[in-house]
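Chemist: Okay, here's the prediction I keep looking at, along with the sequence it came from:
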Amino acid sequence: MSNTFPTPSSSTLFATAQSFLSSSTCTLSSFTTSDGLPLSTLSCAPSSKPNGETILFMTGWNESYIKYWEFLRRLTSQGYKVLTLDHRSQGFSGRTLSVRDVSHVSDFELYVSDASEYALSSFFGPAGCGAKISIIGHSMGGLVALKLAERLGTSRVHSVSTVAPMICFKTPPFPWAVAGVLGKVLPSLGLGEDYTVGFPKEGWEPELMNWPKECSHDVERNGCWARQQEKDPIVTLAGPSNTWVNAAWNACEGFLKSYASPGCGRYPVPWIMIRPTDDRFVHVGSQEVFCSMQRGGGRVVKVLGAYHEALVECDEIREGVLGEIEGFVRAHHEGKEGREEMYEEVELRPAIPDLPEFQVRKMQKKGGGNGNIATLTVVIAAAVAIGGAVWLRGRRI
């Protein structure tokens, strides 16, 4: 294993990102949803020789489109027009709560509706009859992309590409089922807008440093994102609300029931799924179940040793991932892949560089407070509520 990393330093990457995002290639704008929330959007034009195709990109939880400047630049260099947005209550988009660093949504379908409204207004529109778009999504954005492609259908979508999609997310320290119960109980106790268990009410302020090593092997790309967060602190969330957990949990369960359970339906849009094997944030097992139930019309790419942030990974990993996505998207644009074709599962075995020592990610509370006491109170209240519900159910039986 080598210790080779991308030659540009994080400061150089940051400067390049600023240059690209402020160039004539990129157009920053805003879009107002049907319920009146302003969302920040970015449109990237092809740098040369446009191919006439458009890609809609969905970021993950606690991310912003500025994080993916390198990916957007690469797509535009290949002739694609790219549309993307920051999801509601994150990035540069409008918040639904007065506490701006809590991720909050009452219904996961709002993410899908926002993206659908944006695509319909900015791409399809009155003159978009017969036009098709490709959708790419990472993590939470992967689930949004899958649900959005399903909603728009094959008459409007060429294909959907997902990278480490959040079909189920990890819920430490609780098992998945317990997290689902907490997600329902805590909002009923009036704690729906509070940070979920493990996050104090005062919130967190991450110091500028490398992302935890379980996100990516690339120190410099991680450092670039950290610098972007330091420049625009608004793009950094402290944590999800209890209501967000409930909404996301329900969305995952619903998707699994529809497309990853015995007797489920067939996912209607051609898809490719990039599956990092060392993912610490989403359940790889749920992805495996989906893939096993959806044998036609899809392609599964297991990336051995890769972490969750596959689009900002080291070049040894990233190049293989991008090649798979680009090849799949291009094939469906050109009509060379039939939707009925059964794609094989493939494995990428990148030579991953040794990971240097990372500085421990430190978090400091805003203004002190009794975060631990608040968290303990929530846990005790939830345990009492759950115990009471189980007892009452036993009494009825």
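Modeler: Received the coordinates, thanks.
Chemist: Please count neighbours and contacts with C-alpha atoms only from this point.
Modeler: Will do.
Chemist: you'd agree Lys184 is in a strand?
Modeler: No: if the criterion is DSSP: H, G, I helix; E, B strand; the rest coil, then Lys184 is helix and not within a strand.
Chemist: what's near enough to touch it?
Modeler: Under the criterion of CA atoms under 8 Å, 6 or more residues apart in numbering, the contact partners of Lys184 comprise Thr243, Asn246.
Chemist: second one coming, line it up with the first:
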Amino acid sequence: MAFNNKYHLTLEQELPDKFATVIQPFWRKHAEINHFSGVDGVSISYASLCQGHPKALVLVPGRIESYLKYQELAFDLSQQGYDIFIIDHRGQGYSGRMTQDPQHGFVDSFDDYVNDFALWLDLLPLEQYTQRHLIAHSMGATIASLYLTLHHDRFDKAALCSPMFDINLGPFRPQMALSITAASIKSRTMMGWSTQYAPGQGPYQNRPFANNDLSQSESRYHFFRQLYESHPEIKVGGATHQWVNQAIQAADRAITQASQIRTPLLVLQAAKDRVVNAPGQDQFCRNLLQAGNPCFDEEPIVIGHAQHELLNERDKYRVPSLNYILDFFQ
């Protein structure tokens, strides 16, 4: 696939040298790390990269991710005239944990993510910018969507990448998985079952590139894994019963409440996604269309042959994805 790198984005072949000589020094110079008290007093960490640009861009990561993983993207977007803000969701990155095992993928209520996000945005000086845009990935897109149903004027435009509206649960249908996790949590609450790993889940694993479902970019995938080995405190493992239960319900709410969103949206869909399913994204856009606020092109933009992490994929998928986003933000 040929692509036009019209925004001069970082390319895979230059990434090793460029990260060491340009991107990492940029991050160390400009990234200001702060914390605030989220729901129930959980410490929430976030990074701000401000250089006096006229535009603001909020990045909302997916499950298990930290702002450290977004250094390449933050650099590329800063070159487009944006000040960048990135949050570490509760239970991951450098934010506080809610269970004794720091690797548990746990949340008590999915609304805690959304309310943390709202508290964070209230701390940011977004009003001083001429444009305010948002990019959200996977679980981050679910969080952002639920936030946008209630807050219509905070962002000028938003891009949702591989949004988690329909989780790939393997042989389980969502309602079946919801019933199983709810029954497990209810019947075994005294044993702390809600904080235990769901079936097929477990502690963090450094999966070989050949066996991964996230990205086909070997260089970007290895960078992500090496980053977590260098910073083991940000490792997060599989999802717990409670997280699965809450995430299924939140994904369904994001679809059914899409009609309440007023912010112009772009939805990007990865054609070879094995983490989330396309039908949920399709229905989300149909609901927007029926409500009179169609997403760009009235349906998801499909990035052919791409895997789940569009922003961490091979150049031939990442560059077109970011071209769509940056064009949309014009």
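Modeler: Done, it's in. Because the structure is a prediction, the values reported are computed rather than measured.
Chemist: Next, find the distance separating Tyr80 of structure 1 from Ser93 of structure 1.
Modeler: From Tyr80 of structure 1 across to Ser93 of structure 1, the span is 24 Å (CA to CA, to the nearest Å).
Chemist: Also Gly285 of structure 1?
Modeler: Computed as CA to CA, the Gly285 of structure 1 to Ser93 of structure 1 distance reads 32 Å.
Chemist: Likewise for Glu253 of structure 1?
Modeler: From Glu253 of structure 1 over to Ser93 of structure 1 (counting by CA to CA), the distance is 27 Å.
Chemist: Which one of these two is surrounded by more residues?
Modeler: For Glu253 of structure 1 versus Ser93, neighbours defined as other CA atoms under 10 Å are more numerous around Ser93 (22 against 14).
Chemist: Could you say which helix or strand holds that one?
Modeler: With secondary structure defined by DSSP states H and E, Ser93 of structure 1 is part of neither a helix nor a strand.
Chemist: Centre-most residue in structure 1?
Modeler: For structure 1, the residue nearest the mean C-alpha position is Gly60 (1.9 Å; CA atoms, centre = their mean).
Chemist: Could you check which helix or strand contains the aligned residue in structure 2 for that one?
Modeler: Using TM-score structural alignment to pair residues, one finds that Gly60 of structure 1 aligns to Gly62 in structure 2. For Gly62 of structure 2, there is no helix or strand it lies in under DSSP H and E.
Chemist: Contacts only, for Gly62 of structure 2.
Modeler: For Gly62 of structure 2, the contact set (CA under 8 Å, 6+ apart) comprises Ala136, His137, Ser138, Met139, Gly140, Ala141.
Chemist: Quick check: buried residues in stretch 73-92 of structure 2?
Modeler: By 16 or more other CA atoms under 10 Å, the buried positions in stretch 73-92 of structure 2 come out as 73-78, 82-92.
Chemist: do the same with stretch 141-160 of structure 2
Modeler: Those buried within stretch 141-160 of structure 2 under the rule 16+ other CA under 10 Å are 141-149, 154-160.
Chemist: coming back round to it: and the gap between the match of Gly60 of structure 1 and Ile143 of structure 2?
Modeler: In this structure, Gly62 of structure 2 and Ile143 of structure 2 are separated by 9 Å, where distance is defined by CA to CA.
Chemist: With Thr130 of structure 2 instead?
Modeler: Taken as CA to CA, the span from Thr130 of structure 2 to Ile143 of structure 2 is 24 Å.
Chemist: Also Tyr113 of structure 2?
Modeler: Distance from Tyr113 of structure 2 to Ile143 of structure 2, by CA to CA: 7 Å.
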